[in-house]
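In: based on what follows, work out the 3D shape:
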Amino acid sequence: MREALKYMYMGMYSIIILLGLPLNTLVIYTIFCKMKRTGRVIWFLGLAVTDLTVCLFLPFQIVSALDDFNWRFGRGLCKFCSFVMFVNMHSTALMLSFMSTDRCLSALVSRACCKSFVSKSMVLLSWTIGTLLSIPSFLFRSVKDTDNGQSCIDDYKTTAEGERTLHLVTFTRLFFGLLLPLFVITIGSCFVSMKRSSIQIKASKSYRIIRAIIIAYFLCWIPYHTFMVMALVVQSPRELFTVGLPISTILAGLNSCVNPIICILMGRSISMTWMEAAPETTGEQDQSAENLTEIKTHHEQKDL
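Out: Okay, the predicted model is just below:
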């Protein structure tokens, strides 16, 4: 079983790196060099930077798995690799929540100013809060001597206080990484659906891509939170967690390469020009743009 997990870690993390590093770099390069940094573009830039950071630290996990899960990079990198992973989780959850709220406000109220500034502020706020919420990785992640050598694992101590701390950290991550964004995004989607122009909004390419990114985030992270909570509150066979938790951890890491794939495939363009072209306000503006295009086409045909 350990050999199977070892090769699974190496194979899946290698795929994540091979896809995540170039594709997230492509998104960042395209935005910086070829696009005007509008509000919506900044959201995608924030997500790409967050995902790229995770990909940069995955090689340490591959080398550790190759060495039969021995950790030879010291306590500092052990803490930082875990820290980066949870900063990614919290920051992405917050960015998607803020993005959903921004889209909801844009659908309900016409806003023509300060969008870029607001988006930049929200991305920076997401990174800041994500960093603060990930501090437990620095406090409780450590290198411990085990039967298989030195392992980079969580160390909450086998005391009553350690158990309480483990419960607090687990449920805090569950709340901010899953429940809160799910609630905010659901409420935002309901408000957008209530808007008279929701059909035009939902038909836009940007809306469909954002929705796919949100679904991908929850699909990647729900298994991890499920296994972590089950480990605390359910008496399940140890084998279930021995296999399930590593798989759910890999699935969570997979989220770091999924977003650019969604942007390129659903956008049907490697240049991702839809980010810049997509309207950032109400669905009525979508319809107005379409009407102007039809009028222009009609006049051109008439001239011919």
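
In: CA only for contacts and neighbour counts going forward, please
Out: Noted.

In: so which residues of the chain form helices?
Out: Under the criterion DSSP state H, the chain contains helices at 2-34, 39-66, 74-108, 115-133, 135-140, 160-174, 180-194, 198-203, 205-233, 238-267, 274-277, 283-303.

In: turn those into a markdown table, columns for distance to Ile153 and mean neighbour count.
Out: Conversion of the helices of the chain to a markdown table gives the following (distance: least, Cα to Cα, whole Å; neighbours: other Cα atoms under 10 Å):
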| stretch | distance to Ile153 | mean neighbour count |
| --- | --- | --- |
| helix 2-34 | 16 | 17 |
| helix 39-66 | 12 | 21 |
| helix 74-108 | 8 | 22 |
| helix 115-133 | 18 | 18 |
| helix 135-140 | 9 | 18 |
| helix 160-174 | 13 | 15 |
| helix 180-194 | 27 | 17 |
| helix 198-203 | 44 | 16 |
| helix 205-233 | 14 | 17 |
| helix 238-267 | 12 | 19 |
| helix 274-277 | 40 | 18 |
| helix 283-303 | 49 | 12 |
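
In: to compare against the first, here's the next sequence to fold:
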Amino acid sequence: LIRCIEAIVHVCGSAMGPCIVQVVTPLPAIWEAAGSVDANLLRGKILSLLTRIMEIDWHDVVDVYTQPLHDVFGNVVLALSRDTEHVQSGLTLLENYAIIGAAAFWSAYAMDVSRLLHSIVGQVKPEISHMVTSVTRVLSALWSVAQEQPRQEKELVVVSFVSTLAAASLRAPSVFLAAVPSAHTPSFLDTMLHLFFSISFSAVGPARRRMWAASLCSFLSVSPAVLDRMGLLLEAIVQVLGDDTSPLDVHDADDADDVSVRRRSLLLVRKTKLVPPTLSYIKQYLCAQLNKCSQMYGPEAFNQSMALVEASIVDTIQAL
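Out: Here you go, the predicted structure:
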């Protein structure tokens, strides 16, 4: 039956939009009800169906990311953490969820995904481990280039590298810390802030600026290095929050990706980047992170750092 539904989804494509809730809603219950003998086979079919659903170009379909579709990923994480048989299809599905679910997906599952990636390294076939560990190696290489002195790459190239690291710091913190150790956090913040206020960063679009602002927010509850940089950090975030008139292009100024992987994935179908955080999300996240920062480092240290912030910036934040 599940294979028949998958075939129908494949043929109908985005025309399945009005019916997709009915297709997805029973999947968590079916997943949990699978007997031990048939569990792997049935769950593999469910993963295949979900992957087929997520491969469709839903660009013109409103509200395709329904609550049942969101909830069923929890089953996927649990299954992959227990059994590595379906890791490859699970990783493909993860990419597609990241595109369609955007902030809603990452806010719920970022830590689960981060822990999952670390847990499966060394527990799966070499080619799958390579898929996971290569992420950390690439991030480490990007950070090495960003720190080069004298700099060999153009600033816009470094901006692109740091943008990737910023996205990782926000969406997969433990993966980011594996590439950029906590001892390097002050240097990373200095690099971000320098590039943010340089001429080169004005050349990129609002999507990337929003990602940077959200990443800067994330460090408020991670490192005491933010206390000495609170003025510039909050100035950068407020600057992004005030940039609500620019058209949002998720491609920004990125160069087109040279895609060598031939597997079907929504990342390739839509040829797009992860949808950046919304301004309303950044506002809420900033307020929550400032409260955490005050609790972590104490009111006295926090107030001293806020004294470094321009009054107009403080007024803007208090009005959020």
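
In: where does the TM-score land?
Out: The TM-score (TM-score structural alignment, normalised by the length of the first structure) is 0.24; 106 aligned residues with a Cα RMSD of 5.4 Å.

In: need the next SSE after the longest helix anywhere in the second structure, C-terminal direction.
Out: The single longest helix within the second structure, with elements called by DSSP H, is helix 87-120. Following helix 87-120 of the second structure in sequence order, the next helix or strand is helix 126-147 (DSSP states H and E).

In: and that next one, which residues are buried?
Out: Within helix 126-147 of the second structure, the residues that qualify as buried are Ile128, Ser129, Val132, Thr133, Val135, Thr136, Leu139, Ser140, Leu142, Trp143, Val145, Ala146, counting by 16 or more other Cα atoms under 10 Å.

In: next SSE downstream of that helix?
Out: Sequence-wise, the next helix or strand beyond helix 126-147 of the second structure is helix 155-171, with elements assigned using DSSP H and E.

In: helices or strands next to the helix or strand that that following helix is followed by in the packing?
Out: Beyond helix 155-171 of the second structure on the C-terminal side, the first helix or strand identified by DSSP H and E is helix 173-179. When contacts are defined as 3 or more Cα pairs under 8 Å, 6 or more residues apart in numbering; DSSP states H and E, helix 173-179 of the second structure packs onto helix 87-120, helix 126-147, helix 155-171.

In: how about those in a markdown table, adding distance to Cys293 of the second structure?
Out: As requested, these are arranged in a markdown table below (distance: least, Cα to Cα, whole Å):
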| stretch | distance to Cys293 of the second structure |
| --- | --- |
| helix 87-120 | 19 |
| helix 126-147 | 25 |
| helix 155-171 | 16 |
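
In: who wins for proximity to Leu267 of the second structure among those helices?
Out: Minimum separation from Leu267 of the second structure across these (Cα to Cα) falls at helix 87-120, 6.7 Å.

In: quick one on the thing from earlier: who wins for proximity to Val240 of the second structure among the helices and strands packed on helix 173-179 of the second structure?
Out: Distances from Val240 of the second structure to each of those were compared using Cα to Cα; the minimum, 14.8 Å, belongs to helix 155-171.

In: contacts made by stretch 190-209 of the first structure with the rest, please.
Out: Counting contacts by Cα atoms under 8 Å, 6 or more residues apart in numbering, the residues outside stretch 190-209 of the first structure that touch it are 103-104, 107-108, 262-263, 266-267, 274-275, 278, 282-284, 286-287.

In: correction: the previous question concerned stretch 132-142 of the second structure.
Out: Applying Cα under 8 Å, 6+ apart, the set of residues contacting stretch 132-142 of the second structure from outside is Leu117, Val121, Phe161, Val162, Thr164, Leu165, Val175, Phe176, Ala178, Ala179, Val180.

In: show the buried residues in those residues.
Out: Applying a neighbour-count criterion of 16+ other Cα under 10 Å, the buried members of those are Leu117, Val121, Phe161, Val162, Thr164, Leu165, Val175, Phe176, Ala179, Val180.
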